[in-house]
Structures are given as C-alpha cells and as structure tokens.
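S.K.: Could you look at this predicted model? Sequence included:
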Amino acid sequence: MTAEDSEPVTFESLGLIPQLCEACEKIGFTKPTEIQQAAIPDALEGRDIIGLAQTGSGKTAAFALPILQRLFQNPQPLYACVMAPTRELAFQISEQFEALGSTIGVRCAVIVGGMDMMAQSIALSKKPHVVICTPGRLVDHLENTKGFNLKQLKYLVMDEADRLLDLDFGAEIEKVLKIIPRERNTFLFSATMTSKVEKLQRASLVKPVKVEVATKYSTVSTLLQYYLFFPFKHKETYLTYLLNELAGQTCIVFTLTCANAQKLALMLRNLGFQAVSLHGQLSQPKRLGALNKFKSGGRNILIATDVASRGLDIPGVDVVINYDVPQSSKDYIHRVGRTARAGRSGKSITLVTQYDIEWYQRIEHAIDKKLDEYPLGKDKSAVLMLQERVGEAVRFAHMQLKEEHANAKAGKRKRMGALEGGDDKDDEETAATRLVKKKTKGKASNKGR
C-alpha cells in the first residue's frame, strides 16, 4: 500500500484492534509511518520480519503493536523479549510498550546492567508480559535467577541489531538463541544491513519478510546539515560561541570519549550554561537522571557519547553538534538522527579541525552530500574574544575532574580498608592529608597566576 492510494492508510486499515488504535491516538500517532505500514500487516500474520529503516522512523511501534495485539488475543506471562544495545534505549522501548499497551494492561520489566539484580529478580518473579533487556544482563538472570526462564517465549525482538553486534553481544545472543523455543516469531530491526546482521538473520529467522524503507546511509530531508572548520586549539571556544548563538534552543553535543563529555559539561556549567553529561562511566541512576533532566527541559544542553546516539527519542531537540567528528558514517547518521524526527525540522553542525578532515570527507562520501559551511557572520574575531573566559573555565574543569578522581580513589581506599577489617585510620588520614595538600597547592598556584 502506498501514499498515492485513494484511501489514506490508518492503523485500523493495517488490521489493528480498536484498543490499540485508541492508544495510538492518545499518544499522538496520527497515521502509520512507512516502516509501520510495511511491517505491521506481515507481523500480524505471524511472519518473521527484517526491518531496515533510518533512525526516527517509528521502528519501535512497528514491532510493539503486532506483539501487543497477539498478546491481547492470547494473554500469557513472558510473552515477548526485546533486546537493545543500550540501557537508555531499553527504558525508552519499555515506555513505548506501556504507552501503546495502556488500554490492554500490559506489564513490562526492564533488565539492564548497572541496576540492582535483586530488584530485577523480584520484577521478573511478577511474570511481566514483556521483558526489555540488554543481552548481558538477560544471560545473568537466565543463569542465576531461580524460577526465571523463557521456555514459553512467543516473540524475540533484536532492536538496533547492527549496534548489538558492534558492541560484541554476539556470544550472549547465541546463548539466548540456544535456550528459547524454536517455535517463535523473531523480529530483527536495524538501520543498516551489515554482514554480521545477515549472519544473525540466517541463524535466527525462518523465511522472513524483508521490509526496507531507507537506503543504507541516509538522513531525513528536513535536516539542515552544516560544518565549521577552524584550528584545533580553538575547539572549546567555537563550541561556546555556537551555544551562545543557539541560546534558548535544545542541543545535544556528541563527543568520542567519556572524559571529553565530563570535561565539557563542567566547562559549560562554569560558563553559566545549563549542561548535563551522559556517558558510560556514570552509574545507571545518574545516567537516567541526566536523561530525564534533559527530556523534561530542566537542562537544555546534553553532552553525550555515542551511548545516546542510538534510538533515543527525545522530543524537540533543535540542534545536534558533533564536537568530535564520528569515526564511522553510521554513527554520524545516528547522531544527527536525534533531531529532525517525525517530520520536524532540525539542524546539525559538525566541528572540523585539521586533524578531522579524512573522517569528515568519508562521511560526506557515505551520505553523498556536501555539507554547507555554518554561517558565523562577518566578524569571526567575535569568537576569539571568548578565548580567555573559555580557557579559565577549562582550567577549572580540569581541577574539578582531578578533585573528583582523588575523592573517588580515597573513597575506594576507605571501602577496601573496611572490607579487610584492619585498622586503616592511618591510611585514611594519609589519604585525606594528601587531598588537603593537593587542594592547597592548587589554590596557591592560582594565586600566583
């Protein structure tokens, strides 16, 4: 069925029951997206699905709606399992399942690393209908949680399958495939069809229907894509200038490393920006807290590593800034896909220095598009006027990071001493004394400046 057909495509015309159509209306889904139109009818007929679609195309609802309909017709616990590459994406998929299944009373459990195993075991003992997980933690529970198994599983979904395999979850996925029923439906959704994904498809799907609504590398037409070229030594200054220019807009700034994400968040807060960081070295509660602050509008700048580039649907992101040029064209597609979602417009700006030219050219070649230079205005000297303030903020950020690191080491030493049961007061005093000396030395050197 195509957009040119005389009758408009609706969720009802795809074969969904009134309860699910009502849930779609409640959360603002006015009409099915391309991937939903292509996947839902075959999925309702009980076929295995390979779904290839660009990020932000509505993939989650494309697999959630058929599962919820079949669950409504044949209710049972532990009916479906959805595997996702990141913890944040798992929580988001759970939210969507609960919103779409609100009219039929669906129960979900999120099983990811970084959270309390016992609390998760209790959630699993309550027999949820849908388990959304990261593969490693699912295997932990299958091996260690008494009474939990997936012997009655009817649906297995692998979302962002290319990313699952890039993150080396292959061994865990194989373990899961060995112990779940052969008589099941499998949905494999991915933005790109790599050789690893093809191998996984052959191992786990039976006569699948392939649904493809995007080219291998593509960005949406409503996205304005720019680059900005400057010397590496002015990188933090250009970022600060851009965020000043974009004041009032919601921005995600992507970095390659956790250290950069943490440093930039501290630097920007020292300059008065409402910035929060999200990266893999934060504890899971802190990661969720940062994401919720950004989603709710409590902070308008999110500094993130690629842990936030896949699948996260954050409404109203106006701008994506690539502080570090991604070293994979796929990562670029996913990063800029955080804006211009669901038909809205958006903007991306990639910061390019003399060291990034090769990576940048690869991205242009992959997306078959020359990016426009971001218009800075006539007077570029306005950027460099910020240099001194930004330099001071960066120095403070480095001091804060050193202090956090020292406090963490002292805390670890204290915990180790308590575990060993020895009298470690002298060691603790020594660590504390070292910290005080370090701080005093830092203050003295600042006075010298």
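M.R.: That came through, no problem.
S.K.: From here on, just use CA atoms for contacts and neighbour counts.
M.R.: Noted.
S.K.: How about L177: what's its closest non-neighbour residue?
M.R.: Distances taken as C-alpha to C-alpha, 6 or more residues apart in numbering place S204 nearest to L177, at 7.3 Å, with adjacent residues excluded.
S.K.: Surely that neighbour is in contact with T186?
M.R.: Yes - counting by C-alpha atoms under 8 Å, S204 does reach T186; the two are 7.2 Å apart.
S.K.: So which of the two has more stuff around it?
M.R.: Set S204 next to T186 and count neighbours by other C-alpha atoms under 10 Å: T186 wins out with 27 against 19.
S.K.: which secondary structure elements does the helix or strand containing the more buried one contact?
M.R.: Using DSSP states H and E, T186 sits within strand 185-190. Packing partners of strand 185-190 (3 or more C-alpha pairs under 8 Å, 6 or more residues apart in numbering; DSSP states H and E): strand 49-52, strand 155-158, helix 161-166.
S.K.: Dump these into TSV; add mean neighbour count as well.
M.R.: Output for the helices and strands packed on strand 185-190, formatted as TSV (neighbours: other C-alpha atoms under 10 Å):
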stretch	mean neighbour count
strand 49-52	25
strand 155-158	22
helix 161-166	20
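S.K.: Dump these to a markdown table, plus distance to P128.
M.R.: What follows is the helices and strands packed on strand 185-190, written out as a markdown table (distance: least, C-alpha to C-alpha, whole Å):
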| stretch | distance to P128 |
| --- | --- |
| strand 49-52 | 24 |
| strand 155-158 | 14 |
| helix 161-166 | 24 |
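S.K.: one more structure, for comparison:
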Amino acid sequence: MEDAELSFAHMGLDARLLQAVAELGWAKPTAVQEAAIPLALEGKDLLCRAKTGSGKTGAYALPLLQRLLNAKMAPTVSAQVVRVLVLVPTRELGRQVVRMLRQLAAHCARHARFADVSGSDDMSAQRPILMEKPDVVVGTPSRVLAHLQARNLSLQDSLELLVLDEADLLFSFGFEDDLKKLLCHLPKIYQTFLMSATFSADVQALKELVLHNPVTLKLQESQLPDSSQLSQYQIRSETEEDKFLLLYALLKLSLVRGKVILFVSTIDRCYRLKLFLEQFSIPACVLNSELPVQSRCHIITQFNKGFYDYIVATDEQHLAEPEVLGQGKKKRGKRAEKGKESGVARGIDFENVSAVINFDFPPSIESYIHRAGRTARAHNPGTVLTFVSCSESAQLAKIEAALVGETSAITLQPYQFQMEEIEGLRYRCRDAMRSVTKQAIKEARLREIKEELLNSEKLKTYFEDNPRDLNLLRHDQPLHPAIVKPHLRNVPEYLVPPSLQAVARPLNCKRKRRKPLPPRTKEQQNPLRSFKFTRQKSRTPAKRKKPS
C-alpha cells in the first residue's frame, strides 16, 4: 500500500499525463513532487525549496497541465486565453521548461499550447505567436514585461497561475525592477508557485510580493546526494602548473572517464583550458555566457549528444561575489546586469555527466553546491573533484563545515594521488602551457566571434547589402589560436606511472591503418624484368625485310 501512495496514479492526474510520465521513465515521484503536486492540485500557493536536480520542474509542470486540462474539458468551454505565466532567469532554462511541458503534454497536445518568449528573437517575430493566445507563456521578466508594455500580451483578465522558477536567481540577475512593474499587469487573484534551490533574502522579498498565505515546503534533505551516489574529493596542488599537470594526467590517462564539466572562474580561463587540452588532442568546448542563446544551446546539445566529452564553463556572475564566505552583502548594479540572462551553472540540463572538476576553487558554498549538482542526477552516480591550493584551505574548511552541517555523510575526501609519479609528464605540460599565450587566447575568442558573425541570421541581410564587408571578413588574416605539436598527442608507455599501468588507459590517437594493396603482378614483384625488357627492346634495331 505504501508504494501505491507514492505513485503518480494516486495523485488524481489525467490518464494522458500518466502515460507521458511513464514514457519519460518516472517510476515514482521524487520527494518534492510527492509533497508539492497534491497541494498544488488543491489550489494552494507554494513556496518550495529543493536541491538542484530534485525534479522541481515536474513538481509544477504536472499540476499546471492538469489545471489546463480541467479548464479545457469543462462543460462551458471558455475562449482561448493565456492562463499560465512561467518566469525564468535565463533563456536556456526557458527552452528547457517548454521542452519538458511538451513532453508531458505529448498525448494532449491539442489542449495545451506553449510559447517561449525568453529567446533573443525580435519582438515583432514573437508578436504573432502571442496574438494566438497560447495557454502557457514562458519567458524572462524583462522580455515578458516588454511584450506587456507593447500590448502584445494581456494577462489582466485571464491569468490563473504564476510560476517563478529558480526564484533565488531572479533578483540576483537584475530582474527586481522588471518583476515589480510586471506584477502591475497581473490580476489580483491567481495561484502562485515559487520554486527555489535556496531560501535567500531575495526569495523572502519575492514571497512578500507574489504569495498569499503559502504552504512552505522545505524538504529535510541535503542539497547534494549522499556518499553512495556522489563521491567528493579534494586534490591539493601547490602551484598553478601542478593544477594543469594533474588535469593532464587525469584526462589523458583516463583516470576520469565519461562526460566531464570543468568549472573555472573567468571566460579567459575557459579558453586557456580549452587550448591547453587541445595541445594533447583532447577536444573540448567552451560554454561562453557572452555568446547568443542559440549558440549556447547548440553547444549544450553537442555535449549532450556526445560530440564532446569535456565542456568548460563558468559560474553565474552573482556567485562571483560570495556572501557566505564573509564578503558581505552581494552587490548589484552593473555586474548584476552583465550576468542578466546569461547563467551557466544552474538551470541548464547537462545529461549523463559522470564527473565535475572544480579546476578553479568555487567562490562560495552555493557555487560549490550548484556545480556539484550538475552530476549524480536521477539516481546516476557522480564524482566531484576540487583542486585546492594552499591559499584556499580556509575556504575549503568553510565549505566542509557547511556540508557536514547538512549531513555527516558528506565530506571531501583527499584524492589519493602521488605527484612524484607523474613528474615524467611535467615537461610535456610545460610545453603545452608555453604554447597557450595571451595572444592565443585572444585569437581563439576572436575566431569564435568571427564564426558567429558569419553564421548570424540577423546579419544576413546586412551582408547581402554590403558584400564587401562580408568578403573582408571571410578573407581577413587567418587566426591561429595555438600551434598544436604532434609529439604531445600520445603518451609513451614508459611515462605511465607503474602504479597506474593496471588502471590507466592513455587516450592515444591511433594511426589509421592503410588499406591492403591489391596483389602485384610479376613485373611489380621484380621491377628489373620490365626494366631490362624495355631497354633491350629500345636498343635492338628492328630487322629490315629483304626486298623480294
């Protein structure tokens, strides 16, 4: 009977939604879904805090769709109106939410229409979609407010449900003013779901703005999975060179296998790490928050599909100023505006990530939790490796204290690795680091911008009117980010540490085998035969016929 109480079938959901849930492989609801869905179906406002990857999207998506189906199947069919508004902090998260809604509504698609206005498309292109009055509108506060002010969207008389996803990021990304203005365009009565990974001061401010006598769900669970699912290690590195050497050994000897996310502190560091790995023929991609949303989503798709096993990313801008580690109150303003709609570490669905490597130490406890939350999702095992220098010991102690405060099962174990065993690889590491100069990093970023310009749909019309600019861009001086040296491609067996030879699998690039040649003729087997024959034939004069 206990299993029946935990199933989706006993929550009063439509059979079509249950069929979609089964096709997604959701055997039973997660803790947040089990707690939130029944209350949401009763029409209560919810303030829900749950860890990253706990199924918060499904916790509000299923009640949302059930409410739509109830409205559409009512005896008195009402006019087509916008009933639900979902606000998200980033464009990537907006796309992800719409994708999830469409998957759950696969068997009732004609009763639920969705519109994603969080993208960077021109507002005039999104206007016709909104004029059709989709049932659910998903977008960032700034874009939704712009459509409301342009009268492309009206919610005053129709909105029934408001969802704020990743609510703790909405204020941090500079959306505070937009949210306050947006609320003036909403009716006085509507149901609200406020979903967050933390209960910060920003979340409390949002609670006062949008919630009315909410039910607070603060699940008594750790922000991260326990040690049976998530293994967490610390690796001591004395110098910057040691960090690069350790990473080279871990990846090139396949001590860390599967898909890996490498977190660094700045975008320049992203490209430095990418170019460093390319010196050893290890392909990696950079998730640059400064690129357009379509490019970022394309990179994530390539990573999820397995085109790349390694992706280098940074935190959101607001996490760069840690409040938890004693830096004082988080600042807003220009820096917050820079990070607006460009988050990377959270709200992005990286699939089947086996390990997270904190190449640069996380600036706060929140940052560490959000980074680690990219792996060990949906009951899959995962590993977090954090590089720690001598100056970061105090920060490490604070993170460990916070994790132990949640549950004593979570600690950062020392990674058993002897640096002296990989000293033979140090000269190769130095050779690669010398190749990755500041100029090489600059040219790598310029080349990526150049490719964006050439592939931009918005600039296509401009280049048609100005073909000379297009030719100049195409025939500009070629950019060479870094010279790849062939001798660094493979790891000789004598450089593999003896203690690791049983487990290491060097990522050596094998040469292509030549196709077997066709069988040779007698002349080909002995070239002298044909050579002598042609010489004799050329030197011997032809016999003249005797005159008759």
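M.R.: Received it, and whenever you're ready, just let me know what you need. Everything quoted here is computed from the prediction, not taken from an experiment.
S.K.: how near is the alignment partner in structure 2 of D48 of structure 1 to V97 of structure 2?
M.R.: Per TM-score structural alignment, the equivalent position to D48 of structure 1 in structure 2 is D45. The gap separating D45 of structure 2 from V97 of structure 2 is 20 Å, by C-alpha to C-alpha, to the nearest Å.
S.K.: Count the residues that sit near the residue mapped onto D356 of structure 1 from structure 2.
M.R.: Under the alignment (TM-score structural alignment), D356 of structure 1 pairs with E392 in structure 2. Counted with other C-alpha under 10 Å, residues neighbouring E392 of structure 2 total 14.
S.K.: Sticking with the nearest residue to E392 of structure 2 once chain neighbours are set aside, tell me its helix or strand.
M.R.: For E392 of structure 2, ignoring the flanking residues on the chain, the nearest one in space by C-alpha to C-alpha, 6+ apart is F361 at 7.6 Å. Using DSSP H and E, F361 of structure 2 falls within no helix or strand.
S.K.: so F361 of structure 2 touches T386, yeah?
M.R.: Yes - with contact defined as C-alpha under 8 Å, F361 of structure 2 counts as touching T386 (6.7 Å).
S.K.: which of those two has more neighbours?
M.R.: For F361 of structure 2 versus T386, the count of surrounding residues by other C-alpha under 10 Å is larger for T386: 24 against 19.
S.K.: What's the separation between G346 of structure 1 and L167 of structure 1?
M.R.: 29 Å.
S.K.: if you go through the stretch 101-250 of structure 1 in chain order, where are the strands?
M.R.: 108-111, 130-133, 155-158, 185-190, 209-212, 223-229 (DSSP state E, counting those that start in this stretch).
S.K.: Repeat that for the stretch 351-500 of structure 2.
M.R.: 353-358, 382-388, 413-414.
S.K.: which one of those strands lies closest to E523 of structure 2?
M.R.: Closest to E523 of structure 2 of the strands of the stretch 351-500 of structure 2, according to C-alpha to C-alpha: strand 353-358, at 58.4 Å.
S.K.: what's the closest one aligned against in structure 1?
M.R.: The aligned range for strand 353-358 of structure 2 is 317-322, by TM-score structural alignment.
S.K.: buried ones in the matching stretch?
M.R.: Along stretch 317-322 of structure 1, these residues count as buried under the neighbour rule (16 or more other C-alpha atoms under 10 Å): 317-322.
S.K.: In a markdown table, list the residues you listed along with distance to L376 of structure 1.
M.R.: Listed next are the buried residues of stretch 317-322 of structure 1 as a markdown table, based on distance: C-alpha to C-alpha, whole Å:
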| residue | distance to L376 of structure 1 |
| --- | --- |
| V317 | 21 |
| D318 | 18 |
| V319 | 16 |
| V320 | 17 |
| I321 | 15 |
| N322 | 16 |
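S.K.: Go through the residues you listed and name the one nearest P128 of structure 1.
M.R.: Nearest to P128 of structure 1 among the buried residues of stretch 317-322 of structure 1, with distances taken as C-alpha to C-alpha, is V317, at 32.6 Å.
S.K.: just checking, the closest one touches V336?
M.R.: No - the pair V317 of structure 1 / V336 is not scored as a contact, 10.2 Å apart, by C-alpha under 8 Å.
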